Structures are given as structure tokens and as C-alpha cells.
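> Could you work out the structure for the sequence below:
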Amino acid sequence: MELTTIWFVLIAVLWIGYFVLEGFDYGVGALLPVLGRDTADGSVTGETRRRQMLGAIGPFWDGNEVWLLTAGGATFAAFPHWYATLFSGFYLPLLLILVALIVRGIGLEYRGKVDSTRWRRRMDLMVVAGSAVPALLWGVAFTNIVRGVPIDAEMEYVGGFWNLLNPVALLGGLVTLTLFLTHGALFVALKTDGQLRHDARALGLRLGVVAAALAVAWLWIVHASTGTAVSWVLAGLAAVALLAGLAAARAGREGWAFTGTFATIGLATASLFVALFPDVMPSSLDPAWSLTVENAASSQKTLGIMTVVAVVFTPVVLLYQSWTYWTFRRRISGHHIPTEVHPAAVTEETRRRVGAS
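Below is the predicted model:
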């Protein structure tokens, strides 16, 4: 196998890793206002439920973003022409995704810095927006990449922003959004306990039905024009995995349900890359102007050096992230959330103790 093909496969693996891991982060963040409500009997506050949800992704979300950084860096080094055309043509949507990720990070990191309900609500809005926007725009971007965009003979994108917001691409955005919401709901069901667990599982089932209907239509449209036998098989397996995951959720098997959505996202992403190969960005103007793994690649020397680095460091990263998930594998219940302590109460308690002494 040639080095260009190896690096195309490695970049595909990085994107698969990003979507299956960061996907549940997006889903959990976007579902904060839906699942993070007071229980009907008032026994558990919405704040406690939101802290359970954020505690579930707390050890993982920033590590999951490393997959995106690595995928971008690998694309820049291995396929510089692909990187240049992609980031110039998709500049605005990629900028929106970057801003959303920054906003989400601020919301997650600073939510607990101020003891104020209004402050936490604002941070929650930042987390919701910073999760939903990338979940939608990644589907739009990848649909356009696979189906082809206006690229001229100079490897330059000659379309506009509105060219990217075509009906099929918007359908792709809805697919990734609903899939990630389903993935996130089932992750909450897997990682929490109590009423939140049951509510998340029920919501995941409802969202999964919508995601399945949208995904079947989207995969059919995309693969009808660019698909191969292998990509069709992978798309079919993705559909089967989603149905199996929903069946497991209905039976109360959250682990298998989450595994089902995990496999669905991974197989669907793999099917897109298989349908794309050997192109990396097809031209809708002339197939001869498409960027391929050959004309968009770096030199063989560069690819050889990168391969050595990848062989050395990839196992280290995988071992570290696997250790993280194993360490924080326990469920988070409401009693794990510490009771809120207000500064005024602390001051009064301190005065009482000082007076007693």
C-alpha cells in the first residue's frame, strides 16, 4: 500500500475517532435544557441533573477534541493542497465551528466559578450553542466534501458560502445533529443513575427514531451518486447498528445501546471516506480538476517521516485515553453532587464557630 493511501486511511480513522467520541459530548451539551430540568416530584433539582450531565463528560471532552486537532494537523502535513482548498473554501463554516468550540470550552470551564444562578444559565447557553452548532455544521461540511464542490483547475474553491447550504448538505447537518443527540442521550443513560438515567434513555429512543429516518435518506442520496460496493455495505451496517442500539435501549441495556450508536457513527463516517476515495475533494465542475490522494499529497519523504512519528506516538495516545475512560467508568448519581454552599452561609457558620471558641 502506498504512503498516500496509508495517510488517507489514517486521517479517516482520526475523523472516525473524533466523531464517535466528541459526538456524545456534543449531544450531552446540547441536551442540557431538555434533560437538565427539575423532576416532576421536585425531588431532584435541574441544577443537580445538569451537574450530573456535565460531570459525565467532564473528564473526557477536552481530550476528545485532540482527535480534531490531530486530524487537522495530519491533513496539513500529508495533503497540503487538500488542507489549503478545504480551509479557504470552507472558511466561514469552519470559523463558526472554531468559535463555537471556544464558546463551549469557556462555558464548561467557567460555569462553576461564580455562585450565581444567572451566571450558570449564561454558561449553560454557551455550552448548548457551542455543542449544537458544530454538530450541525460538521454534517454540512462532510456532505459537501463527499458530493463535490466547485473547484477549478488551479485547485481553488470558486463557490460561495451559500453554495454549501444546499438541501442535501442541510439534511446531512440534521443527520449529524440528531445522531449526536441520540449518542449523547444514551451516554447520559450509561453514565448516570436515578431518574435522569431513565429520562435520558427514553429521550434517546425518541431521538434515535428521527435520526434513523433522516440517516437512511441522507446515506441513500450521498451514496447514490458517489458510493461503491464497500461504502454501501458500510452504510447498511451503520443502519443495522443504529437499530440494534435502539433495541438495546428499549430493553434497558444502556451499554449495548451506546455501543450501537458508537458503531453507527463510526461506520457511517467510514462509508463516506470509502465513497470519497481516491478523491479527497471532488470537483463538481470537472472531475479532472478534483483533488486526489496523489495530486494533493506531500512528498514521499515527508510522508515517510510522518509515518515513523505516527507509529511511535499513536499507541501512547490510545493507551492514555483508554486509561482515562477506564478510570472514570463509574456512574454519577445525584448523591455524588455536593450540596451548594452559599458564601453568606459560610460566613455565618464561620462567625458562629469563632464566637463559640
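> alpha carbons only for contacts and neighbour counts from here, please
Fine.
> Residue 78 and residue 300 touch, don't they?
No - under the criterion of Cα atoms under 8 Å, residue 78 makes no contact with residue 300, lying 9.4 Å away.
> Same drill for the two, tell me which one is more crowded.
Neighbours were counted for residue 78 and for residue 300 using other Cα atoms under 10 Å; residue 78 has more, 27 against 13.
> Find the residue closest to the more buried one in space, skipping its chain neighbours.
Excluding its sequence neighbours, the residue lying closest to residue 78 (Cα to Cα, 6 or more residues apart in numbering) is residue 298, at 5.3 Å.
> compare with the first, here's sequence two:
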Amino acid sequence: MELTTVWFALIAVLWIGYFCLEGFDFGVGMLLPVLAKNDTERRVMYNTVGPVWDGNEVWVLVAGGATFAAFPEWYATLFSGFYLPLLAILVALIVRNLAFEYRHKHDDDTWRRRWDLALIVGSALPALLWGVAFANIVAGVPIDADKEFTGNLFTLLNPLGLLGGLVTLTLFATHGAMFVALKTDGDIRHRARDLAVKLGLVAAVLAVLFLVSIQLKTGSVASAVAFVLAAVALLAGVAAARAGHEGWAFVGTFLTIALAVAGLFLALFPDVMPSTTDAAYSLTTTNAAATAYTLKVMTWVAVVFTPIVLGYQAWTYWVFRKRLAVHHIPAPATVTSTDGP
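The predicted structure follows:
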């Protein structure tokens, strides 16, 4: 197998890891005003992701860095053409991260409400825009002979792109509700489980419409298999949630996101950014790749450091595996651990 194909697959794995892990972070943030009925329950929700949210974001940083190093032409066209939505995502993530760090710094209800709003918006906006971006990457955008994006922001806000955004928004919300149900106990656990079932059905309808559209436009046999398995996993997750099996329900949404993203990359391959202007202008794993020597060095680096990163993250989730409830939350203090408010 050529190293260009290997690195395309590795970048796909990085995005799968990011969406599966950061997806429930986004979901928890978006559902804060829906699931939490008082400040103590809001603190419970913050603390479900408090120890892991920053580690989850590492995946997108590595995915961006890997794209820059392995496929510089892809990186250049993508980040210049999608500059505004990617900037909006970056600003939203910064604001969201500040909410985790600053909410507990001042014992004032107004102060906390404002940071709660920052968390909600900072979670919902990236959840929406990532779907818009990936829908356009897979379906294709106008690219000229110089490998430059010739559209604008409104080019990306097409019906398929917006549908993709709604899919990621509802799917991440479902994933987040499943995670809250898995990580909490008491009333909030039951509310999260009931909401996960309702959101899951909405996400399933939107996902089927979106994935069928992608499959008809640019899909392959492999992507079709991945999309069907993603749909089955989502329905199985919803069924498990209804039966009260939160662990299997979370596995269901986790697999749904993983298989759906894998299907998108399978539908994209061997392109990395198809051109709607002329197929000859499309960026592929061949014409957008770095030199063979660069890819070889990167491969050895990945072989050494990837197991370390995976081991560290697995250890973190194991340490913080227990459920949280309102009786675990201490009285408010002006300054607490940065792991959660």
C-alpha cells in the first residue's frame, strides 16, 4: 500500500477519533440548559467532561497537523477556501474552553450564566459547522486549475451542506445525552436517557437523508456498507437507551459517528477535495501529497507516538470512569480545580 493511502487512512482515523470523543463534549455543552435544572446539576454536567475535554481536542490539532505535513496542497486549499467557517469554529472553541476555566472563578449567578451561554454557543456552533464543512469537502467545491477555491461562504451554505450541519448537530447532541446518562446518576440520568431516545430518532431521519444524498452523489460500495452499518448502530443505540442500557447506548452512538465518518472518507477517496468546476482540477491523494521522504519520516513518528497518546487517553477515561451525582458536588467555592467547576 502506498504511503499516500496510508496517510489518508490515518487522517480519517484522527477525524473519527475527534468526532467520537469531542462529539459528546459538544453534546453535553449544547444540552446544558435542557438537562440541568439548577446550578448543582449544571456543575455535574461540567464535571462529566471536565477531566477529558482538553485531551479530546488534541485529535483535531493532530488531524490538522497531519494534513499540513502529509497533504500540503489539500491543507492550503482547504484552509484558505474554508477560512471563515474554520475561523468561526476556532473562536467558538476558544470561548467554550474559557467557560470550563473561568465559570468557577467568581461566585456570582450572573457570571456563571454568561459562561454557561459561552459553553452552549461554543459547543453548538462547531457541531453545526463541522458538518457543513465535511459535507462540502466530500460533495465537492469549485476549485480552479491553480488548486484554489473560487467560491465564497455562501457557496458552502448549500442545501446539502446545511443538511450535513444539522446531522452533526443532532447526532452530537444525541451522543452527549447518551454520555450524560452513562456518567451521571439520579434525576439527570433519567432525563438524559429519555432525551437521547428522542434526539436519536431525529438524528436518524436527518442522517439517512444526508448519507443517501452523499452516496448517490459520490459514494462507493465500501461507503454504502459503512453508511448502512452506521444507521444500524444508531437504531441499536436508541433501542438500548430505551431499555435502560446506557453503556450499550453510548457504544451505539460512538459506532454511528465512527462508521459515518469512515463512510465519508471512503466516498471521498481517492480525492481529498473534488472540484465541481472540472474533475481534472480535483485534489487527490497523489497530486496533493508531500514527498515520499516526508511521508516515510512521519510514518515512523506515528508508529512511536500514537500508542503513547492512545494509552494516556485510555488511562484518563479509566481513572474518571465512575458516575457523578449531585451529592458528589461540594459547596461552591471561588476557586476550584480546573478539571471542572
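> Does residue 291 of the first structure touch residue 277 like I think?
No - judged on Cα under 8 Å, residue 291 of the first structure makes no contact with residue 277 at a distance of 10.4 Å.
> Now for residue 35 of the second structure: which residues touch it?
By Cα atoms under 8 Å, 6 or more residues apart in numbering, the contact set of residue 35 of the second structure is 188, 191, 192.
> hang on, the earlier thing: what is in contact with residue 291 and residue 277 of the first structure at once?
Counting by Cα under 8 Å, 6+ apart, nothing touches both residue 291 of the first structure and residue 277.
> Show me which of the two is the more surrounded one.
Neighbours per residue, other Cα under 10 Å: of residue 291 of the first structure and residue 277, the larger number sits with residue 291, 24 against 19.
> Residue in the second structure paired with the more buried one?
Using TM-score structural alignment as the criterion, residue 291 of the first structure maps onto residue 283 of the second structure.
> For my notes, confirm residue 297 of the first structure occurs in a strand.
No - under DSSP: H, G, I helix; E, B strand; the rest coil, residue 297 of the first structure sits outside any strand and is assigned coil.
> For the nearest residue to it once chain neighbours are set aside, list the residues it contacts.
With sequence-adjacent residues excluded and distances taken as Cα to Cα, 6+ apart, residue 297 of the first structure is closest to residue 79, at 4.2 Å. Contacts for residue 79 of the first structure (Cα under 8 Å, 6+ apart) come out as 293, 296, 297, 298.
> What does residue 79 of the first structure correspond to in the second structure?
Alignment note (TM-score structural alignment): residue 79 of the first structure maps to residue 71 of the second structure.
> and what of residue 70 of the first structure?
Aligned partner of residue 70 of the first structure by TM-score structural alignment: residue 62.
> Ok, residue 126 of the first structure next?
In the second structure, the residue matched to residue 126 of the first structure (TM-score structural alignment) is residue 118.
> For its match, grab the count of nearby residues.
Residue 118 of the second structure has 22 nearby residues by other Cα under 10 Å.
> Isn't it up against residue 94?
No - counting by Cα under 8 Å, residue 118 of the second structure does not reach residue 94; the two are 9.6 Å apart.
> Which of the contacts of residue 35 of the second structure ranks first by neighbour count?
residue 192 leads the contacts of residue 35 of the second structure on contacts (other Cα under 10 Å) with 26 neighbours.
> Only the buried residues of stretch 144-158 of the first structure, if you could.
144, 145, 146, 147, 148, 149, 150, 151, 152, 155, 156, 157 (16 or more other Cα atoms under 10 Å).
> and that stretch, which stretch of the second structure?
Stretch 144-158 of the first structure lines up with residues 136-150 of the second structure when matched by TM-score structural alignment.
> Can you list the neighbours in contact with the matching stretch?
By Cα under 8 Å, 6+ apart, stretch 136-150 of the second structure touches 73, 77-78, 80-81, 151, 155-156, 160-161, 214, 217-218, 264-265, 267-268, 272-278, 281-283.
> to the chain's geometric centre, what's the distance from it?
23 Å (Cα atoms, centre = their mean, to the nearest Å).
> That stretch: end-to-end distance?
Counting by Cα to Cα, to the nearest Å, you get 13 Å between the two ends of stretch 136-150 of the second structure.
> With stretch 31-39 of the second structure instead?
14 Å.
> Which of the residues in that stretch are classified as buried?
Residues 31, 32, 35, 36 are the ones in stretch 31-39 of the second structure that count as buried (16+ other Cα under 10 Å).
> Report the contact partners of the residue nearest to residue 78 of the first structure.
By Cα under 8 Å, 6+ apart, the contact set of residue 298 of the first structure is 77, 78, 79, 80.
> from those residues, which ones fall inside helices?
Under the assignment DSSP state H, the contacts of residue 298 of the first structure contribute 77, 78, 80 to helices.
> circling back: and the contacts of residue 35 of the second structure, which is closest to residue 323 of the second structure?
For the contacts of residue 35 of the second structure, the residue nearest residue 323 of the second structure by Cα to Cα is residue 188; the value is 11.5 Å.
> pretty sure residue 135 of the second structure is touching residue 157, no?
No - counting by Cα under 8 Å, residue 157 is not a contact partner of residue 135 of the second structure; they are 10.1 Å apart.
> neighbour count winner among those two?
Shown here are residue 135 of the second structure and residue 157; by other Cα under 10 Å, residue 135 has more neighbours (25 against 16).
> Now do the contacts for the nearest residue to that one once chain neighbours are set aside.
Among residues not flanking residue 135 of the second structure along the chain, residue 161 sits closest, at 5.1 Å (Cα to Cα, 6+ apart). By Cα under 8 Å, 6+ apart, the residues touching residue 161 of the second structure are 131, 132, 133, 134, 135, 136.
> Alright, that wraps it up for me.
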